[in-house]
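Chemist: This is the structure alone, sequence omitted:
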């Protein structure tokens, strides 16, 4: 039988300090860009799964590695809706929504999750 898997990222595991707080946070914006909550600790876009593991007593430190995670918005208006949702829950916005010079019509909002992970939602046509 031929393997039908394609190269890519299978899943992303987030260590978080408080699962209910993180799930509530991510559920405020992920559905706006096409992600679905598939369990009490995970979301999927149909290709990749993001799930959360609660890790009590661990302090976040600066280190080398992934700086941020960018979620693709298929429409510019989704970026605005994500921004509005983040404002409603009083998330810390780093910048945006705004156009960036990275490519024509690159439109983004960058923000922190409850544990300080840098996230971005961008429309990159």
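Modeler: Yes, it's here. These numbers come from a predicted model, not from an experiment.
Chemist: okay, CA-based contacts and neighbour counts for the rest of this
Modeler: Fine.
Chemist: Going by neighbour count, list what's buried in the longest helix anywhere in the chain.
Modeler: If you go by DSSP state H, the chain has its longest helix at helix 76-88. For helix 76-88, burial by neighbour count (16 or more other Cα atoms under 10 Å) applies to 76, 78, 79, 80, 82, 83, 85, 86.
Chemist: list the helices and strands it packs on?
Modeler: helix 19-29, strand 93-100, strand 106-112, strand 118-123 (3 or more Cα pairs under 8 Å, 6 or more residues apart in numbering; DSSP states H and E).
Chemist: structure B:
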């Protein structure tokens, strides 16, 4: 592995089994992750292609307030896409599973050709799938 690459991401959910079935299983499967561990309080999704895992945890307590991405803490997490078509395909999947689409696929002015879709899990955690054309940065 290379210095600075992501090893794993741990996400705590209000209802692990429900959120995984409704949202994370279809989305992570689309992104190339496979469930490799399934325990009562945690499931582990791994991508050999990415060398990274995503660990989903069952919350031990109920949240006192809804997630606020503008308070200190997690704002959003962005995954890479190889093409705009992959983003459009994920958008179709998100609509099919009834996920919250925050911003439909569009080109954004962050860098030339930046194309992304923004969406949220059942707990309101924000995610993005982004395509940045080769050579657009640097």
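Modeler: Okay, I see it. Since the model is a prediction, treat every value here as computed from it, not as a measurement.
Chemist: On the three-state scheme, the aligned partner of residue 50 of structure 1 in structure 2 is what?
Modeler: Aligned counterpart of residue 50 of structure 1 in structure 2: residue 54 (TM-score structural alignment). Under DSSP: H, G, I helix; E, B strand; the rest coil, residue 54 of structure 2 falls in the strand class.
Chemist: Was I right to think residue 54 of structure 2 contacts residue 20?
Modeler: No: in this structure, residue 54 of structure 2 is not within contact of residue 20 by Cα atoms under 8 Å, at 11.7 Å.
Chemist: quick revisit: nearest to residue 16 of structure 1, of the buried residues of helix 76-88 of structure 1?
Modeler: Nearest to residue 16 of structure 1 among the buried residues of helix 76-88 of structure 1, counting by Cα to Cα, is residue 86 at 18.5 Å.
Chemist: Contacts only, for the alignment partner in structure 2 of that closest one.
Modeler: Under the alignment (TM-score structural alignment), residue 86 of structure 1 pairs with residue 94 of structure 2. Shown in contact with residue 94 of structure 2 (Cα atoms under 8 Å, 6 or more residues apart in numbering): 27, 100, 101.
Chemist: run the last query once more with 7 Å
Modeler: The contact partners of residue 94 of structure 2, by Cα atoms under 7 Å, 6 or more residues apart in numbering, come to none.
Chemist: and what of residue 35 of structure 2?
Modeler: With Cα under 7 Å, 6+ apart, residue 35 of structure 2 has these contacts: 44, 45, 46.
Chemist: again, 8 Å this time
Modeler: Per Cα under 8 Å, 6+ apart, neighbours of residue 35 of structure 2: 43, 44, 45, 46.
Chemist: Then residue 107 of structure 2?
Modeler: 113, 114, 115, 116.
Chemist: Tabulate these (CSV), appending distance to residue 6 of structure 2 and neighbour count.
Modeler: Putting the contacts of residue 107 of structure 2 into CSV (distance: Cα to Cα, whole Å; neighbours: other Cα atoms under 10 Å) gives the following:
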residue, distance to residue 6 of structure 2, neighbour count
113, 25, 16
114, 22, 17
115, 22, 22
116, 21, 26
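Chemist: Of the residues you listed, which is the nearest to residue 124 of structure 2?
Modeler: Taking Cα to Cα as the measure, residue 124 of structure 2 lies nearest residue 116 of these, at 18.1 Å.
Chemist: Surely the closest one is in contact with residue 110?
Modeler: No: Residue 116 of structure 2 is not in contact with residue 110 according to Cα under 8 Å; the separation is 10.6 Å.
Chemist: quick one: residue 121 of structure 2 from residue 34 of structure 2, how far?
Modeler: Separation of residue 121 of structure 2 from residue 34 of structure 2 (Cα to Cα, to the nearest Å) stands at 18 Å.
Chemist: Please disregard the earlier target; I meant residue 46 of structure 2.
Modeler: From residue 46 of structure 2 over to residue 34 of structure 2 the distance is 5 Å, taken as Cα to Cα.
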